[in-house]
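Novice: Next come a sequence and a model predicted from it.
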Amino acid sequence: TAIQEDSHIIAPASTPIDEEGNILGDLIETRVEGEIVLNEKSKVTLMDLSSSMLVGVAASLIPFLEHDDANRALMGTNMQRQAVPLLRSDAPIVGTGIEKIIARDSWGAIKANRAGVVEKIDSKNIYILGEGKEEAYIDAYSLQKNLRTNQNTSFNQVPIVKVGDKVEAGQIIADGPSMDRGELALGKNV
């Protein structure tokens, strides 16, 4: 928590380290009681795991966030929250890398339960043929088409695989709303 952080000297995730996890360089930027100060590497008690740990999901979607005015960044995160799903959205040209992770963890995407080959796709289903230890199997995945959500928007799932594609377990095989090829897509590129 933020209260627990006050008693630590924290190095950012971007701090250079060697193969054994030792910090390189003598003086590094650290976070102490919310302030950025230079400290000796021997005084560091904690290190961030990821540079996106400091901000929420919506803020981590803003490219070059550290160079933005705080008020504009806050306005951008609020605008993302208000986005409605488009019929055809585009993945961002400039992204932060977190878009795929958000789409992967989304409840709107359909992921393959087991590895196999896409056998058949129709308007409402995807069929994947796989080889088990004892026998072959076919996994069927139902697509949700044009459902009404509580916010009066459309929920639609679209296949992103083709017949004959090999898929791995956990791979996204159908996009949900606000997705483009397995990536979060909140709008159109113009």
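Specialist: Cool, got the structure.

Novice: alpha carbons only for contacts and neighbour counts from here, please
Specialist: Noted.

Novice: which residue sits closest to Leu129, ignoring its sequence neighbours?
Specialist: Ile138 (4.5 Å; CA to CA, 6 or more residues apart in numbering).

Novice: before we move on, what about Tyr137?
Specialist: Gly130 (5.3 Å).

Novice: so where does that neighbour fall, helix or strand?
Specialist: Secondary structure assigned from DSSP states H and E places Gly130 in strand 125-131.

Novice: who touches that strand?
Specialist: The contact list for strand 125-131 (CA atoms under 8 Å, 6 or more residues apart in numbering) reads 114-121, 136-143, 159.

Novice: try it again with 7 Å
Specialist: 115-121, 136-143 (CA atoms under 7 Å, 6 or more residues apart in numbering).

Novice: structure B:
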Amino acid sequence: LIQNQVRTGLARMERVVRERMTTQDVEAITPQTLINIRPVVASIKEFFGTSQLSQFMDQNNPLSGLTHKRRLSALGPGGLSRERAGFEVRDVHPSHYGRMCPIETPEGPNIGLIGSLASYGRVNAFGFVETPYRKVVDGQVTDEVDYLTADEEDRFVIAQANATLNDELRFSEARVL
């Protein structure tokens, strides 16, 4: 989103530079007389001042600031609106497991549209939320941790983190939930 704003600002700046190149004397042209950074700065300020995704951070205490930074929203540009979002979108989905907290969501019109990142969830370079899983090799749980997205997770059989293990780090029961 910020990349689009910078691109817009640079396009405006390019237009200003082209106009100045046609109006100024060729011998007197310098980079300082041609380039004006104000269109780029104005574009970025406009984004942070008027975007739906730009918010004042809750700074009541350090914990509320941290919680605010871990919020996930389905609203805003490219997302949903409160009016169009139906029950299916607001409900808990199996792909939220380990990624989004199913409990921490506001009441009222934003219920299910604003959520929080789960304790061990993280956002990868592509913007997908990943959750950690320990690998099981030949029935034995290893200490190797893989972070998987919801699509990658569908290719594996997973067990809950609280599944009981014996001393050899094997599942103590024949079946796990």
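Specialist: On my side now, so go ahead. Model, not experiment: these values are computed from the prediction.

Novice: And the TM-score between these chains?
Specialist: After superposition, the two chains reach a TM-score (TM-score structural alignment, normalised by the length of the second structure) of 0.28; 83 aligned residues with a CA RMSD of 5.1 Å.

Novice: which element follows whichever strand or helix holds Leu72 of the second structure toward the C-terminus?
Specialist: For Leu72 of the second structure, the host element (DSSP H and E) is strand 71-73. Note on strand 71-73 of the second structure: by DSSP H and E, the next helix or strand toward the C-terminus is helix 87-90.

Novice: Go ahead and confirm Thr30 of the first structure touches Glu40.
Specialist: No: here Thr30 of the first structure does not reach Glu40: they are 9.1 Å apart, not a contact under CA atoms under 7 Å.

Novice: Looking at those two now, which is surrounded by more residues?
Specialist: Thr30 (24 against 12; other CA atoms under 10 Å).

Novice: show me what contacts that one?
Specialist: Per CA under 7 Å, 6+ apart, neighbours of Thr30 of the first structure: 9-12, 36-39.

Novice: With respect to Val167 of the first structure, which of those is nearest?
Specialist: Nearest to Val167 of the first structure out of the contacts of Thr30 of the first structure is Pro12 (CA to CA; 36.6 Å).

Novice: related to what we said a few turns ago, so who does the residue nearest to Leu129 of the first structure touch?
Specialist: By CA under 7 Å, 6+ apart, the neighbours of Ile138 of the first structure are 127-130.

Novice: Am I right that it sits in a strand?
Specialist: Yes: secondary structure assignment places Ile138 of the first structure in a strand (DSSP: H, G, I helix; E, B strand; the rest coil).

Novice: what about Lys135 of the second structure, which SS state?
Specialist: Per three-state DSSP, Lys135 of the second structure ends up strand.

Novice: ok, it - contacts?
Specialist: So Lys135 of the second structure contacts 141-142, 144-145 (CA under 7 Å, 6+ apart).

Novice: repeat that with 6 Å
Specialist: Applying CA atoms under 6 Å, 6 or more residues apart in numbering to Lys135 of the second structure gives the contacts 141-142, 144.

Novice: Kindly indicate the member of those residues with the most neighbours.
Specialist: Neighbour-wise, the contacts of Lys135 of the second structure (other CA under 10 Å) top out at Val141, 15 neighbours.

Novice: and the helix or strand hosting Phe48 of the second structure, which residues are buried?
Specialist: Element membership of Phe48 of the second structure [criterion: DSSP H and E] is helix 38-50. Residues 39-40, 43-44, 47 are the ones in helix 38-50 of the second structure that count as buried (16 or more other CA atoms under 10 Å).
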